[in-house]
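Here is a sequence together with a model predicted from it:
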Amino acid sequence: MLPREKVFRDPVHNYIHVQHQVILDLINTPEMQRLRRIHQLGVSNMVFQGAEHTRFTHSLGVYEVARQICDNFQRNYPTQNGGADGLWNDDERLVALCAALLHDIGHGAYSHTFEHIFGTDHEEITRRILTDPSTEVNKVLRGVSPDFPAKVASVIDHSYPNPQVVQMISSQIDADRMDYLLRDAYNTGTNYGLFDLTRILRVMRPYAGGIAFEPSGMHAVEDYIVSRFQMYQQIYFHPVSRSMEVILTKLLERAKELFEAGDFDERFNPRLLAPFFNKNFTLHDYLMLDDGVLNTYFHYWLDYPDPTLSDLAARFLDRRPFKSATFTTSSANLLPAMADLVAAAGFDRRYYTATDSNFDLPYDQYDPTSATPKTQIEIMQLDDTLEELSTLSPLVGAITGKVTGDERFYFPKQMLAKPGTPGYTATIAQFQRYLLNGEVIDPQLLQ
């Protein structure tokens, strides 16, 4: 324990309270400090200009929510026999807090886009950072006990034997989701993600199978589910954010293609990306990258002799997103012809057209046959029996198991040139006829 509690000011939680030396030491490791240089919402700051918050601030927030859960459990539901009674054993506090703080430490530069291109897995990287003796994080964790790094890693990969600790960090209502909804809502300037965190924390309670909620808090939990649903539809699935992700993806794909073909101009050689292009990177290579490093390479590539690479770099840095239209299974057959028209207009269809799908399941019941079974939200009745949330809440029941989202076709804005303007051609006219008369989308909803 620290001789005196340390606090960090935070716009969401007011104060983040640190009481353990190991937590403070972990915060000060290079691996944690790297998260200051990785945006929490990737490219969404190009749509919501306030979304400049980072994985670092989110990680501290998740730690703080977990700390409050531990305090509530220890105050109101302390075990009398080491946890065999299904109540909270406070010996689990430190592993829970470390897992909460470190759960995102493996995220890379521009997170999910980078993973898609280079085949990395941030959860696997997280486990490596925790267990690799070369990292400062591992050194700090080993200071607790030799097996402590593996314990924290097992919480993150869901194999830790105490389900209360696992569900505190990863479930359909956990410290991670509760912090990012509130934090993302605050920084994007929206109200969609707001819910009563204080009330939810008060009605959480441990039981032998994990974490449940008291019936009096059911409406606060409903509000959380609806808030999450709205954030995905309005923020995380925003078509312009997805457009900038498409451009980032195409930019990295083009750089990778040039590098693999041996055509990359040495004057612009992305030395820190080379191990990823060569598919032979180390943990050290991974930790050398952040959003700023990639942006620096993108600035170099503005002057690159390959016109596709330089143009995509300019589109990304100068925020010139592609346009998009939704499509369905009935209109998907039009997309190859539309991509051909984009190519006929002078664009390489490999880099200037794309389809993107974003779907979310706001809430689902537990299905043991699923490849990724979800921990369902349980309401503990007065007789200590458990009822799954959607069976008690008509509101949650209405969206349970309902997948929401859309599929979009992305293309250059130039394909929407108006008749009479210099860029308007017969090819573009044909593209627009497909777009509007082919019923790809209601023209009023074109993004």
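Great, that's in hand. Numbers count the residues shown, from 1 in each chain.

When you work out contacts or count neighbours from here on, use the C-alpha atoms and nothing else.
Noted.

how much space between residue 29 and residue 35?
10 Å (C-alpha to C-alpha, to the nearest Å).

Wait, residue 355 touches residue 408, no?
Yes. The pair residue 355 and residue 408 qualifies as a contact (C-alpha atoms under 8 Å) at a distance of 5.5 Å.

who has more neighbours, those two?
Ranked by neighbour count (other C-alpha atoms under 10 Å), residue 355 and residue 408 place residue 408 first, with 24 against 17.

you'd agree the more buried one is up against residue 331?
No. Between residue 408 and residue 331 there is no contact under C-alpha under 8 Å: 11.1 Å.

Could you pull out the helices in the stretch 251-400 of the chain for me?
Applying DSSP state H, counting those that start in this stretch to the stretch 251-400 of the chain gives helices spanning 274-277, 283-287, 291-301, 307-317, 335-344, 349-352, 389-392, 394-399.

what packs against the first one?
Think helix 274-277. The contact analysis (3 or more C-alpha pairs under 8 Å, 6 or more residues apart in numbering; DSSP states H and E) places helix 274-277 against helix 239-260.

how far out from the middle of the chain is the helix it packs on?
Going by C-alpha atoms, centre = their mean, to the nearest Å, the spacing between the C-alpha centre of helix 239-260 and its chain's C-alpha centre is 18 Å.

Give me the contact list for it.
The contact list for helix 239-260, computed with C-alpha atoms under 8 Å, 6 or more residues apart in numbering, reads 43-44, 46-47, 113-114, 117, 264, 277-278, 308-309, 312-313, 315-316, 319, 321-324, 351-352, 354, 356, 410, 447.

And stretch 295-309, by the same measure?
251, 254-255, 265, 268, 270, 310-311, 313-314, 317, 351.

Show me which of those are buried.
Buried members of these, scored by 16 or more other C-alpha atoms under 10 Å, are 251, 254-255, 270, 310-311, 313-314, 317, 351.

returning to what we had before: residue 29 and residue 35: who's more crowded?
A direct count of neighbours by other C-alpha under 10 Å for residue 29 and residue 35 places residue 35 higher, at 25 against 16.

just to revisit the earlier point, with distance to residue 344 added, can I get the contacts of stretch 295-309 in a markdown table?
Conversion of those to a markdown table gives the following (distance: C-alpha to C-alpha, whole Å):
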| residue | distance to residue 344 |
| --- | --- |
| 251 | 21 |
| 254 | 20 |
| 255 | 23 |
| 265 | 28 |
| 268 | 30 |
| 270 | 32 |
| 310 | 21 |
| 311 | 18 |
| 313 | 22 |
| 314 | 22 |
| 317 | 26 |
| 351 | 14 |
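
okay, now the one to match up with it:
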Amino acid sequence: MMYAKYVKDPVHGYIGLTDVEKNIIDTFPVQRLRGIKQLSVTNIAYPGGDHSRFSHALGTMHLAGKIVESLKPEESISNDDWQLVRLGGLLHDIGHGPFSHSYEAILAPHRGLTHEDMGAKVIRKSSLSDKIRSQGFDPNELAELVFGNPKRNKYLKQIITSQFDADKMDFLLRDSYFTGVEYGQIDVHRLIQAMEVIDGDITIDKKALSALETFMIARYEMFLNVYYHHSVRAAEIMLRKAMNHARELLELTTFDDVEDFLKLDDAYVVSGLRELDPSEHEKNSRKEAKIAKETFRKLNERNLIKPAYERELHIKDEYIAKLLSDESVRTQKESEIAEKAEIKPGNVTVDVPTLASMPYYPREIDPVEIPIFEVTVEGGRNQVSLSESSQLVNVLKGYVDLLRVYTSQEHRKKIRHVSEEVFKELPFSAQLSM
């Protein structure tokens, strides 16, 4: 495993690059990630949080390689597989659009595509495909490893995409470092050292239970304090609104092929929104341009919408689950609140964390699904229940979501009172807190 060069990373120190990786990194699809913020507009609340998808990609590649190296003495992992997994870590976010998940929340409803779908397309159908092939690897196999269901050694995929993968480990450390908060500090080295493959799946030694619990707490705390911070979400809502109204004008979701998609990055959106001239458009398009431009202007001046109402929601109720996942239900509630408050519906946003719109979402992880094992007296491996081994996990299983209603400063008081009336009829289980 010879490295051709090293790059200095503030989180992991020196990260080695092989010739294969260097050649793939020096392509436009990968370099484009420098122009996409990892945390979208989180820097509106945490000024240091403006790191890129590119640095996260390098960090994920680095940790993916470390996991393979830790597993290698016990598993027959070839050097080619080591390289393939590292490439998977490098390219796992290659399909992200401008401002990451803010864009995905627009792409998904209008094109039915996620960043994973686009990632597979970029690997298979862009100029990157030829470069991967020229380095001796199959783009289809690589795309299958990262975004599909590989036919062999599924634990190799779990290194990149699972309940405790290299991606999640790097983003917790990296996002914590750049935002300046302490919540994401986890012991990745202990977690990696405690990994073993049992019955084809990566499992964690029970002896590292405290490191695993810290990992889960870090996800939860980063969600509450960074990713779902009220100002961050206000900025996200405004950015999404601006992009949505300018969607056709800026051709954000009307790309014909992968190469057109790859032209989209943060700078493309920012310059497009700033240069929008409503007078150049007719009627409906002019109205859309006005809303987009005015919303983006307010965002640039940090004139944010405000949370008028906040409520903890217990996730086990069927009605609440629908409210969290069904946009049409939230839109109906927005209209109801606006009508009762006698203001325009566009001035009310019911915000709940959904996977498409969140950088990272604690409920992606079901604690019960994280496999752990304990070593028997005879030296064997027995898989055990995580929930029975950790009281903390049982608490996290009762995780609550947050519902917020946002509006402009002038309507804040009125919307709070109306929201209290509208949501007072939520089922009793929605009113429980931890």
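Thanks, I have it. Values in this document were obtained by computation on a predicted structure and should not be read as measured data.

Overlay the chains and give the TM-score.
The TM-score (TM-score structural alignment, normalised by the length of structure 2) is 0.81; 385 aligned residues with a C-alpha RMSD of 2.7 Å.

what residues are shared contacts of residue 408 and residue 331 of structure 1?
Contacts common to residue 408 of structure 1 and residue 331, judged by C-alpha under 8 Å, 6+ apart, are absent.

number of nearby residues for whatever residue of structure 1 lines up with residue 244 of structure 2?
The alignment partner of residue 244 of structure 2 in structure 1, by TM-score structural alignment, is residue 253. Residues near residue 253 of structure 1, counting by other C-alpha under 10 Å, number 18.

how near is residue 253 of structure 1 to residue 352 of structure 1?
12 Å.

And residue 32 of structure 2, how close does it get to residue 393 of structure 2?
39 Å.

whoops, residue 248 of structure 2 was the one
Note on residue 248 of structure 2: its distance to residue 393 of structure 2, by C-alpha to C-alpha, is 45 Å.

And the two? Which one has more around it.
Counting neighbours by other C-alpha under 10 Å for residue 248 of structure 2 and for residue 393 shows that residue 393 has the greater number, 20 against 14.

Just to confirm, what residue in structure 1 is aligned with the more buried one?
Superposed on structure 1 with TM-score structural alignment, residue 393 of structure 2 falls opposite residue 396.

wait, that match sits on residue 222?
Yes. Assessed by C-alpha under 8 Å, residue 396 of structure 1 is found in contact with residue 222 at 6.5 Å.

mind listing the strands for structure 1?
For structure 1, the strands defined by DSSP state E occupy 6-10, 14-18, 204-207, 210-213, 323-327, 354-360, 378-380, 386-388, 404-411.

Show me how far the longest one is from its chain's centre.
Think strand 404-411 of structure 1. The mean C-alpha position of strand 404-411 of structure 1 is separated from the chain mean by 19 Å, C-alpha atoms, centre = their mean.

in it, what's buried?
406-411.

Including distance to residue 151 of structure 1, could these go into CSV?
Listed next are the buried residues of strand 404-411 of structure 1 as CSV, based on distance: C-alpha to C-alpha, whole Å:
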residue, distance to residue 151 of structure 1
406, 39
407, 40
408, 42
409, 44
410, 44
411, 47
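
now, which of those sits nearest residue 227 of structure 1?
Taking C-alpha to C-alpha as the measure, residue 227 of structure 1 lies nearest residue 406 of the buried residues of strand 404-411 of structure 1, at 18.9 Å.

Tell me the counterpart of that closest one in structure 2.
Looks like residue 406 of structure 1 aligns to residue 402 there (TM-score structural alignment).

So the closest residue to its match other than its chain neighbours, which state does it fall into?
Spatial nearest neighbour of residue 402 of structure 2, excluding adjacent residues (C-alpha to C-alpha, 6 or more residues apart in numbering): residue 312 at 4.7 Å. Under DSSP: H, G, I helix; E, B strand; the rest coil, residue 312 of structure 2 falls in the strand class.

is it true that residue 312 of structure 2 touches residue 423?
No. Assessed by C-alpha under 8 Å, residue 312 of structure 2 is found out of contact with residue 423, at 11.3 Å.

Stretch 105-117 of structure 1 aligns to what range in structure 2?
Using TM-score structural alignment, stretch 105-117 of structure 1 corresponds to residues 94-106 of structure 2.

What's the end-to-end length of that stretch?
By C-alpha to C-alpha, the extent of stretch 94-106 of structure 2 from end to end equals 18 Å.

Can you give the contact residues for it?
Stretch 94-106 of structure 2 has contacts (C-alpha under 8 Å, 6+ apart) with 29-30, 33, 36-41, 113-122, 236, 239-240, 243-244, 253, 261-262, 264-266, 268-269, 356-359.

So the residue nearest to residue 402 of structure 2 versus residue 320 of structure 2, what's the distance?
For residue 312 of structure 2, the distance to residue 320 of structure 2 (C-alpha to C-alpha) stands at 11 Å.

Please say which of the two ends up with more neighbours.
Taking other C-alpha under 10 Å, residue 312 of structure 2 and residue 320 do not tie; residue 320 has more neighbours (19 against 16).

Quick check: residue 325 of structure 2 touching residue 354?
Yes. Assessed by C-alpha under 8 Å, residue 325 of structure 2 is found in contact with residue 354 at 6.6 Å.

higher neighbour count, the two?
A direct count of neighbours by other C-alpha under 10 Å for residue 325 of structure 2 and residue 354 places residue 354 higher, at 17 against 14.

Was I right to think that one contacts residue 324?
Yes. Contact criterion C-alpha under 8 Å: residue 354 of structure 2 and residue 324 qualify, at 6.7 Å.

Out of the buried ones among the contacts of stretch 295-309 of structure 1, which two sit at the greatest distance?
Distance extremes for those: the farthest pair is 270 and 351 at 20.0 Å, using C-alpha to C-alpha.

re the thing from before, how close does the match of residue 244 of structure 2 get to residue 388 of structure 1?
With C-alpha to C-alpha as the criterion, residue 253 of structure 1 and residue 388 of structure 1 are 44 Å apart.

go on, residue 194 of structure 1?
Residue 194 of structure 1 sits 23 Å away from residue 388 of structure 1, going by C-alpha to C-alpha.
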